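Novice: sequence plus the predicted model coming up.
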Amino acid sequence: MMRDVTAELIAEWRDELTRLTGSLGHLFNRPEPRVVFAQFVEGLLAELPKKNGWTLSERAGHATADRMQWLLNGSVWEAGRLRDAVRDYLVEHLGDPEASLVIDDTQAQKKGIKSVGVAFQHCGLTGDVRNCQTTVMLTYATTAGHAFLDRRLYLPEEWAEDQERCRAASIPNEVGFATKPEPAVAMLEEAVAAGVPLSWLLADSGYGRDPQVRAWCHDRPVPYVLGVPVDLPLDGPPGEPRHPAVKRATTCFITSAP
């Protein structure tokens, strides 16, 4: 509950958001998308029943959704540079040597078949198989807050094998199929290279079962708490056979401390 929120505090938040979006104006080569970008961010943070091109445009006072749609579909700017700017801002305001990096994925439900990466796959939002997109996420958790750090859109194998479909969706030729832990490890590498302070890595069993993720932690070394599925074999003492992780559970956790 936000009982202590005052008009003065809201005004401070608004001013800070204006400064933040204004500082990102260099990402755009024209003034029009700079203005629409700020309106787009404000709309995403607003209490709207639905958030799409039309509702965001209506809130911004636009007669049509053309300007919002052009920001995402036609204007020239680099999402990677925006991600880097957000990461730098996050480290400046939330950076903590005791922080944790969190790997997880999220889904966006879709009705059509043309959105990049859309397929019938497990949807964490509903707990079943749905037509959706999946994005592998890297977030940053501290005692002061938990915020977005990086992302990679997952491209299912059925997409990667269909070159015509990929060309129609403007997917670069060099982009191929990769399991979800692969982009997760790539994002971890980039975060460390950028000097993001951290002490722990956290992930659920979808990533904890993958040897690439665990190997990345061991090679640094980075302490971790990872969920693992019940059927994951674990190495016992030398000379002893491998055995399942646990019994009578669906998920357990493996940890490593410094």
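Specialist: Right, received. Where do you want to start?

Novice: okay, CA-based contacts and neighbour counts for the rest of this
Specialist: Noted.

Novice: okay, buried residues for stretch 220-231 please.
Specialist: Of the residues in stretch 220-231, Val222, Pro223, Tyr224, Val225, Leu226, Gly227, Val228, Pro229, Val230 count as buried by neighbour count, 16 or more other CA atoms under 10 Å.

Novice: which residues does it contact?
Specialist: 199-209, 217, 244-247, 249-258 (CA atoms under 8 Å, 6 or more residues apart in numbering).

Novice: just the buried members of the residues you listed?
Specialist: 199-209, 217, 245-246, 251-253.

Novice: assign Arg130 to helix, strand or coil.
Specialist: Following DSSP: H, G, I helix; E, B strand; the rest coil, we place Arg130 in the strand state.

Novice: next up, a structure to set beside the first:
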Amino acid sequence: MRTAGELLERLRSCFVRTQTWQHAGRYVAALVSEIPKRNGWTIAQQAGDRTPDRTQRLLNRAVWDGQATASQVRRFVVTGLDGVAGRRTRRGLRIAALDETGQAKQGTATCGVKRQYLGCAGRLANGINTVHLAFVRERVGHALIAARQWIPAEHLADADTVAAMGIAGGLAFRTKGQLAIDLCTDAYADGVAFDFVCGVEVYGNCTQLREFFDDQQQAYVLRVASSFMLTLNAEIRMTCAKAVALLATNERRWQIRSAGAGSKGQRWYAWAWIATASPRHYLLVRRHLRSGELAYHYCYVPHDQPLTLARLVRAAGLRWPVEETFEFSKDCFGLDQCQARLHTAIARHTVLVMTALAICAVAAARLKIRTDTQALPPNTPDQQPPSEPGMIPLTIPETARLLATTWHQPKPADHDTHWRNWRRRHQARARWFHQRTRLNREYSLAN
């Protein structure tokens, strides 16, 4: 597929040796394939290698620039999605969506591992967290364009831990809000511009991040907690919850607007906005129509940009695609299946997953109009269904499956047999060493 060739050719300058660049291409092809799990062994087998050594070397020791690779992926995604949007009469908003996603891990040896809240598990669990920046082009598509792993301060404070986890010397502790600043700084350095930045509460509650966007004249719609303090005028400060209870009791202050189209239709909510003492800063409140649950967004729009409730609502409704992007990255490309332990290896696996996702996201966007044959949506509740419903446009997972069939790597006839034997031999060797280790332990009955 032409899209894959475009991006992989861009990445060539990021690699010192041609062989390493070619193996990175085979790694990406393995991520796009339909293998059930994507770890060092399965990726090496899919790539046509006889052992996992080359795959492990690519992630750990090979000489290539992961940050430059991420920059090329970022430019490819933005240029590709903007190119599709440019062919439309309504080009839509350009959104930067900040969020984090976790990976459950066992033990204590993996870089950044800690017992912490993992969104993927919905609870406290042992794992690692990575902050991501996604680019969302309204009505076109979305993909990840930057990532930084969050590493606990106690890991960076211990020299032995830093060495064991392969963390570069001099790396300072960064909060998730500060990592978000780093990601946006990288995007700005590549010439990427956003109409709005959106994010969940951990970023909305970060004063340093909000001040960074204010200094950059960057509009944002960031979720904040109900306890977030607002300055309404020179004498009054109160929480978001109290401000809504005081100023938004009149139903005429609420407007029912769609937060955008979902798979089941328009997502309708009631919205209200409250001005603050700071010019161009507002509190945007979303109310669920059935449950009445409230969500709070702290907003900023510079003086040279249009400020309307409709525009803020559109921006707030465009944060959710980052969740879908995480789902695709994990289910289709193995973002959370990497078994690497060292800092560099985890970062390199992440950027190669971003590469696979970028290829499929841009290809799906380019094919969207040509592959969308859906019947028109119903106008009345009692309307009869169409005789032919048509088909939705190609999604990222379907585009990955299509690409996998055209990107198949030819392998020797005995390739699968070799890998079955290699795995059994490696497992036998590992079992023997585990048994020997147990012989050296001293066991005693508990009193």
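Specialist: Structure's in. What do you need? Predicted, not measured: the structure shown is a model, and the values here were computed from it.

Novice: now the TM-score, please.
Specialist: After superposition, the two chains reach a TM-score of 0.87 (TM-score structural alignment, normalised by the length of the first structure), with 244 aligned residues with a CA RMSD of 2.0 Å.

Novice: what about the buried residues of stretch 220-231 of the first structure, which are in strands?
Specialist: Here DSSP state E is the test, and these give Tyr224, Val225, Leu226, Gly227, Val228, Pro229 as lying in strands.

Novice: residues making contact with stretch 109-120 of the second structure?
Specialist: Under CA under 8 Å, 6+ apart, the answer for stretch 109-120 of the second structure is 101-105, 108, 123-129, 149-152, 155, 164-167, 340-343.

Novice: what does stretch 293-301 of the second structure give?
Specialist: Against stretch 293-301 of the second structure from outside (CA under 8 Å, 6+ apart): 204, 214, 217-226, 240, 280-288, 307, 312, 316.

Novice: could you redo the last one with a cut-off of 7 Å?
Specialist: 219-226, 280-288, 307 (CA atoms under 7 Å, 6 or more residues apart in numbering).

Novice: ok, Glu78 of the first structure - contacts?
Specialist: Contacts of Glu78 of the first structure were listed using CA under 7 Å, 6+ apart, and they are Leu27.

Novice: quick one: what's aligned to it in the second structure?
Specialist: Using TM-score structural alignment, the partner of Glu78 of the first structure in the second structure is Asp65.

Novice: return the distance of that match relative to Ala29 of the second structure.
Specialist: 19 Å (CA to CA, to the nearest Å).

Novice: next: Ala172 of the second structure.
Specialist: As judged by CA to CA, Ala172 of the second structure and Ala29 of the second structure stand 35 Å apart.

Novice: comparing these two, which residue is more hemmed in?
Specialist: Comparing Ala172 of the second structure with Ala29 by other CA atoms under 10 Å, the one with more neighbours is Ala29, at 24 against 11.

Novice: now do the helices in the first structure.
Specialist: Ranges of helices in the first structure, per DSSP state H, are 7-23, 31-45, 53-60, 66-73, 79-94, 157-160, 163-168, 181-193, 205-208, 211-219.

Novice: mind putting those into JSON lines with distance to Asp235 of the first structure?
Specialist: Below are the helices of the first structure laid out as JSON lines (distance: least, CA to CA, whole Å):
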{"stretch": "helix 7-23", "distance to Asp235 of the first structure": "49"}
{"stretch": "helix 31-45", "distance to Asp235 of the first structure": "47"}
{"stretch": "helix 53-60", "distance to Asp235 of the first structure": "52"}
{"stretch": "helix 66-73", "distance to Asp235 of the first structure": "48"}
{"stretch": "helix 79-94", "distance to Asp235 of the first structure": "38"}
{"stretch": "helix 157-160", "distance to Asp235 of the first structure": "31"}
{"stretch": "helix 163-168", "distance to Asp235 of the first structure": "41"}
{"stretch": "helix 181-193", "distance to Asp235 of the first structure": "21"}
{"stretch": "helix 205-208", "distance to Asp235 of the first structure": "15"}
{"stretch": "helix 211-219", "distance to Asp235 of the first structure": "13"}
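
Novice: all strands of the second structure, in order?
Specialist: Under DSSP E, the second structure gives strands at 94-104, 114-118, 123-137, 141-150, 196-199, 220-224, 229-231, 237-239, 255-262, 265-275, 281-287, 294-300.

Novice: tell me which of the ones you listed lies nearest to Val73 of the second structure.
Specialist: strand 141-150 (6.6 Å; CA to CA).

Novice: so Ala203 of the first structure makes contact with Asp104?
Specialist: Yes - using CA atoms under 7 Å, Ala203 of the first structure makes contact with Asp104 at a distance of 6.3 Å.

Novice: need the nearest residue in space to the alignment partner in the second structure of Cys252 of the first structure, chain neighbours excluded.
Specialist: By TM-score structural alignment, Cys252 of the first structure lines up with Tyr296 in the second structure. For Tyr296 of the second structure, ignoring the flanking residues on the chain, the nearest one in space by CA to CA, 6 or more residues apart in numbering is Val285 at 4.8 Å.

Novice: skipping adjacent residues, who's closest to the spatially most central residue of the first structure in space?
Specialist: Centroid-nearest residue in the first structure, with CA atoms, centre = their mean: Met137, separated by 2.7 Å. The spatially closest residue to Met137 of the first structure, leaving aside those adjacent along the chain, is Arg151, at 4.5 Å (CA to CA, 6+ apart).

Novice: the one you found matches what in the second structure?
Specialist: Match for Arg151 of the first structure (TM-score structural alignment): Ala147.

Novice: got the contact list for its match?
Specialist: Ala147 of the second structure neighbours (CA under 7 Å, 6+ apart): Thr130, Val131, His132, Leu133, Leu183.

Novice: translate Thr437 of the second structure into the numbering of the first structure.
Specialist: Aligned partner of Thr437 of the second structure by TM-score structural alignment: none.
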